[in-house]
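*Asks:* Sequence and predicted structure below; questions after.
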Amino acid sequence: MAERTTSDETMSRADLAAYLRHLATEFEDETAAEQLNVDVGNKTVSLHPPESVDVSIDVVERSTMFRGNHETIQLELHWKPESPE
């Protein structure tokens, strides 16, 4: 069974930076090594990443005559949760 929580919103650059900093802090926090909390919209999702995480970064730059310039960065993190002891 797969459960997906999605949120699409517009943030200021400062708010985005704060969100990414919070996420980075969650990954670095050794006292909470068993659980990582991610805010997704109005919900907090608890995840359990191992010490090593697979990372995929995709950057697309597009330029079209009709739509103008468009840039996208997509960051994906993948892992299998560690087994509880």
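*Replies:* Looks like it arrived, so ask away. Numbering: from 1, shown residues only.
*Asks:* okay, CA-based contacts and neighbour counts for the rest of this
*Replies:* Noted.
*Asks:* Identify the residue nearest G41 in space, chain neighbours excluded?
*Replies:* Computed as Cα to Cα, 6 or more residues apart in numbering, the closest residue to G41 that is not its neighbour in sequence is S7, at 5.1 Å.
*Asks:* Second structure for comparison follows:
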Amino acid sequence: MVQRTTSAETLDRDAVAARLEGIAASLRSDDEFTVRVENKDITLRPTDSITFEVDVVEKQAVFRGDRETIKLELDWRPE
């Protein structure tokens, strides 16, 4: 069974950095941690080995303007 919970919101750079720092701190210190997505708390149990993927897209469009996107994906198999 697959359960996907997705959220998108616009934040300032400091708020985005704070969220990423919170996840990084949890990965360093806890066996499990909770991520809040919309109104749902999701507990994750990362293993010592995590696949880390970075995907960067640079779009140049004459009429819509340039756009840059970065997606980070962390993947593991809970024990």
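*Replies:* Okay, I see it. As the structure is a computational prediction, the values presented were derived from the model and not from experiment.
*Asks:* Got a TM-score for the two of them?
*Replies:* Aligned and superposed, the two chains score 0.92 in TM-score terms (TM-score structural alignment, normalised by the length of structure 2); 79 aligned residues with a Cα RMSD of 1.0 Å.
*Asks:* re earlier: would you mind finding the match for the residue nearest to G41 of structure 1 in structure 2?
*Replies:* When structure 2 is aligned by TM-score structural alignment, S7 of structure 1 is paired with S7.
*Asks:* follow-up on the earlier one: how deep is the residue nearest to G41 of structure 1 tucked in, by neighbour count?
*Replies:* Around S7 of structure 1 there are 9 other residues, counting by other Cα atoms under 10 Å.
*Asks:* Doesn't the match of S7 of structure 1 lie inside a helix?
*Replies:* No: looking at S7 of structure 2 with DSSP: H, G, I helix; E, B strand; the rest coil, it is coil, so not inside a helix.
*Asks:* how close does the residue nearest the centre of structure 2 get to G65 of structure 2?
*Replies:* Residue closest to the mean C-alpha point of structure 2, counted by Cα atoms, centre = their mean, is L72 at 5.8 Å. Spatial separation of L72 of structure 2 from G65 of structure 2 under the definition Cα to Cα, to the nearest Å is 23 Å.
*Asks:* now E79 of structure 2
*Replies:* Counting by Cα to Cα, the gap between E79 of structure 2 and G65 of structure 2 amounts to 45 Å.
*Asks:* which position in structure 1 aligns with the residue nearest to the centre of structure 2?
*Replies:* Counting by TM-score structural alignment, which is the criterion used here, L72 of structure 2 corresponds to L75 in structure 1.
*Asks:* quick one: secondary structure of the nearest residue to its match once chain neighbours are set aside?
*Replies:* Across the structure, with Cα to Cα, 6+ apart as the measure, the residue nearest L75 of structure 1 apart from its sequence neighbours is I57 (4.8 Å). I57 of structure 1 falls in the strand class when you classify it by three-state DSSP.
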